[in-house]
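In: this is the structure alone, sequence omitted:
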C-alpha cells in the first residue's frame, strides 16, 4: 500500500481515523455495475492500495463476496462499515453475523441502521439499534451509526445526543474561517431574499453562543428512544442540489449535520454527486464537500481505476490527469429497465424519488428525478433494473 495522499480525519468521538475519501461499494455490486467478483475485488484492492482506508457497504448490496476478494489480496485490510434494515435484535445480529462470516472477519469497524426515513422509523428500529450497541460492548464493532436521507432524522439524533437543551457553538470541529463566504457564494443560486435569510441564519448559528432547537418542527420534536443518545455517528445524504432528500432542503441538511457534529456525533457524507446528476460538475462538487469541515469523510462510488485516481486527486487537493478526466467524463450512467420487465411495480413502491412509473405494461424511468441509488433494483424479482 502506498503512503496515502489523503488526509486523515477523526470520526466524532470514536477514535477512528478515516481518510477524507471512502469507497462506496454499491457501484460495483450486482445492483449497479454488477462487476464479476474478481474484477470488483481487484478494483476495491486498488482503491485501498492507492490510499483509501475505509469501505461503505450494506447487507442490501449483496457484495460481501466482492469485498472478500479484495481482502484476500490486501496485507492491511481497510475499515469496513456495513448496514442493516433490521427491526428486531435477532435480525440485526443475524445480519452482522452474515457479514462477519462472508468477510471471514471477527470484527467490523462499524454497523449502521440503513436508510432511516423519519423519527418514527428510528423508534421502530429501536430493538435492532440496541442489539448493535450490544455488539459494540462485546468488542465486535467499534462504532454504531445511522444512515439517512432525511433532515428530520439528523436533527432528532442531535437532539437525542444532547437532550432538548442547547449546543455550544465552540463545540464545532474545525476552523470556521471562510465558511460564511462559501455559503454566500452558494446561496446566490437561490431566491435572493431566501439566500440573504439563509446566510444570516447560518452566520448566527455558527457564531452565536448557543443554538436553540426551538426552530425544529413539531413532527421532529417527537421523542425518539433514549438509546439513540449512544449513536456514534450519522451518515446523511448531502449535496448542493438536495436531490434524494426525503424532507427539507440541502441548506437544512447541512445545518442539521453541523449541529449533529456539535453534539458530538461523527458525520460521514454520501451522494455528493447527487446520484450522478453532478458528474459534469465533479470538481466543484468535491470543493463544496471539502468546505463542509464538520463532515469527517465522504463515501463515493467508483467503478473504474480511473475514477479512483481522479477522485483521490481531487480529495487530495491535486489536479487530476486530463487524460483520466477525459476517460471518466466519457462514461455516462443511467438507470436501464431491461426488456423482460413484467411491470409488477415493486420497484416503484421502493423508489422514494418517484422516478418510476408504469407505461404500456413495463416500467419507465423519469431521469430528471432518478438519483441512481439503485435501491429499486433490489426489489425487482426479475433482475430487470440495471445502471450502466
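Out: Great, that's in hand. Keep in mind that what you see is a predicted model, and the values were worked out from it rather than measured.
In: going forward, measure contacts and count neighbours with C-alpha atoms only.
Out: Will do.
In: residues near residue 318, how many?
Out: The local packing of residue 318 (other C-alpha atoms under 10 Å) involves 12 other residues.
In: actually residue 288, sorry about that
Out: That count, for residue 288 with other C-alpha under 10 Å as the rule, works out to 16.
In: next, the one to line up against it:
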C-alpha cells in the first residue's frame, strides 16, 4: 500500500443499540475465500492484517464462506488499540435452523476463530417473517448463547425487504445485515427505495445496520465510484461491508471511507482487475437469466452455465436471478 492512512480518519460508529463500536468500513471476507478469490492463506491473512492496522476493525464472514482460517491467522499476535484482539469485531452467520445445528455452528466459529466470544452471530439469508419462524429454534439458541456470554449480539442477514421489516419488529434482534445498492440488484421483493425505507424504520427501532452488496455482487464494478458514494451517503447504514482482494482495493476503500480523494490511477487499477461471471452452485436452473443476456453467453444445463468468450460482464443476467446466484468477481 502506498501510504497508511490515519486510523482517526476512519473513526468508529456505534452499531445500533448492540453496544458494539465498529469501523464504518467492514471487510467482507467472502471474496478472499474458496467460494470466490481462493487467495492463499498467507496472502489473504496479510490483507486482513493490513486492514486491521489501517483502522478497519469490523470483519464479516459466515460458516459457509470458509474464511475462518484467514481471520484467525490475521489475528495471530495482533494487538489492537486496546492491547488485545477484541479491538476487531467479527460478525458471522449460519443457515442452521435447529438448536443443535446452531450450537454446532457457534462452536465451530469459536474453535476456528480461536475466540471464546463471537461478537455478532446472524441467521443467514432470512426472507420473511415466515422464514424467521422456521428458524426460531436456532434463534432461540443464539439468545441463550448471548445470555451465557458466548455471543454479544444476534440478528439476521437478508436480501429481502420483508425480512428487514420482520426483524425490526423483534425486540431480540440487535443487528440486521441487509442487501442494498443503488440499483436494487439482488433485492428479492422490492426496489432500492423499498429497502431504504425498511432500513430507516429498523434503524429508528435501534437496530444496528450494516449493508452488503453495495456493488451489486460485482455487477456495478464499472460504476464503483458512484455506487460507493451512494452507499456512503445513506444515513441509516451504520457500516458497509465491502469485499476486497488486494491492497490496491483496500487503499481505495480506506480513502473513500475516510472522505479522501481517490486518484484516477487507482480507480483504473481496481476496475482493470481481471473479472469473471460466477454462478453459485445453489443455482436452481430456473432459466430466467438466459434470455436476459444480450450476448447469448448463458445456456441452461442442470444449472446456468456461462460462455466466457461471449460474456461482457454487463450484469444484466444478475437482475433476473431471484436467488442472487450470479455475481461478477
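Out: Thanks, I have it. These figures come from a predicted structure and were not determined experimentally.
In: show me what residue 266 of structure 2 aligns to in structure 1.
Out: Using TM-score structural alignment, the equivalent of residue 266 of structure 2 in structure 1 is residue 324.
In: what sits against its match?
Out: Residues counted as contacts of residue 324 of structure 1 (C-alpha atoms under 8 Å, 6 or more residues apart in numbering) are 306, 307, 309, 310.
In: mind listing what's buried in the host helix or strand of it?
Out: Using DSSP states H and E, the element containing residue 324 of structure 1 is helix 322-329. Residues of helix 322-329 of structure 1 classed as buried under the neighbour-count rule (16 or more other C-alpha atoms under 10 Å) are 325, 328.
In: how far away from the center of its chain is that helix?
Out: 25 Å (C-alpha atoms, centre = their mean, to the nearest Å).
In: equivalent analysis for stretch 33-53 of structure 2, please.
Out: The chain centre lies 15 Å from the centre of stretch 33-53 of structure 2; the measure is C-alpha atoms, centre = their mean.
In: and if you look at stretch 17-25 of structure 1?
Out: On C-alpha atoms, centre = their mean, the centre of stretch 17-25 of structure 1 falls 11 Å from that of its chain.
In: which outside residues touch it?
Out: Applying C-alpha under 8 Å, 6+ apart, the contact partners of stretch 17-25 of structure 1 are 6-11, 44, 47, 51-57, 63, 296-302, 312, 315.
In: that stretch aligns to what range in structure 2?
Out: Using TM-score structural alignment, stretch 17-25 of structure 1 lines up with residues 21-29 of structure 2.
In: got it, and stretch 241-253 of structure 1?
Out: Under TM-score structural alignment, the match for stretch 241-253 of structure 1 in structure 2 covers residues 183-195.
In: residue 330 of structure 1: neighbour count?
Out: Tallying neighbours of residue 330 of structure 1 according to other C-alpha under 10 Å, which is how burial is gauged here, yields 9.
In: try the one 3 residues further on
Out: Using other C-alpha under 10 Å, residue 333 of structure 1 is surrounded by 15 other residues.
In: restricted to helices, list the contacts of stretch 17-25 of structure 1.
Out: Judged by DSSP state H, helices contain the following of the contacts of stretch 17-25 of structure 1: 44, 47, 312, 315.
In: save those residues as CSV, and put in neighbour count and distance to residue 236 of structure 1 too.
Out: Below are these laid out as CSV (neighbours: other C-alpha atoms under 10 Å; distance: C-alpha to C-alpha, whole Å):
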residue, neighbour count, distance to residue 236 of structure 1
44, 32, 23
47, 25, 23
312, 24, 21
315, 22, 19
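In: which parts of the stretch 1-150 of structure 2 are strands?
Out: Listed in chain order, the strands of the stretch 1-150 of structure 2 (DSSP state E, counting those that start in this stretch) span residues 13-14, 21-22, 25-28, 58-60, 89-94, 118-126.
In: so what corresponds to residue 110 of structure 2 in structure 1?
Out: With the correspondence set by TM-score structural alignment, residue 110 of structure 2 lines up against residue 100 in structure 1.
In: correct me, but its match touches residue 107?
Out: Yes: here residue 100 of structure 1 reaches residue 107: they are 7.0 Å apart, a contact under C-alpha atoms under 8 Å.
In: who has more neighbours, the two?
Out: residue 107 (19 against 16).
In: need the contact list for that one.
Out: For residue 107 of structure 1, the contact set (C-alpha under 8 Å, 6+ apart) comprises 100, 139, 140, 141.
In: related to what we said a few turns ago, which ones among the contacts of residue 324 of structure 1 lie within helices?
Out: Reading helices off these with DSSP H, I get 306, 307, 309, 310.
In: coming back round to it: just the closest of the contacts of residue 324 of structure 1 to residue 354 of structure 1, please.
Out: Checking these against residue 354 of structure 1 with C-alpha to C-alpha, the nearest one is residue 307 at 28.9 Å.
In: from memory that closest one sits against residue 328, does it?
Out: Yes: A contact is recorded between residue 307 of structure 1 and residue 328 when judged using C-alpha under 8 Å, the distance being 6.2 Å.
In: picking that back up, okay, the angle between the helix holding residue 324 of structure 1 and helix 305-315?
Out: Orientation check (axes from the mean of the first three to the mean of the last three C-alpha atoms, to 10 degrees): helix 322-329 of structure 1 against helix 305-315 gives 110 degrees.
In: just how off-centre is the helix or strand just after helix 322-329 of structure 1 within its chain?
Out: Later in the chain than helix 322-329 of structure 1, the nearest helix or strand by DSSP H and E is strand 335-337. Mean-position distance between strand 335-337 of structure 1 and its chain equals 23 Å (C-alpha atoms, centre = their mean).
In: same question for stretch 259-266 of structure 1.
Out: Its chain's C-alpha centre lies 16 Å from the corresponding centre of stretch 259-266 of structure 1 when counted by C-alpha atoms, centre = their mean.
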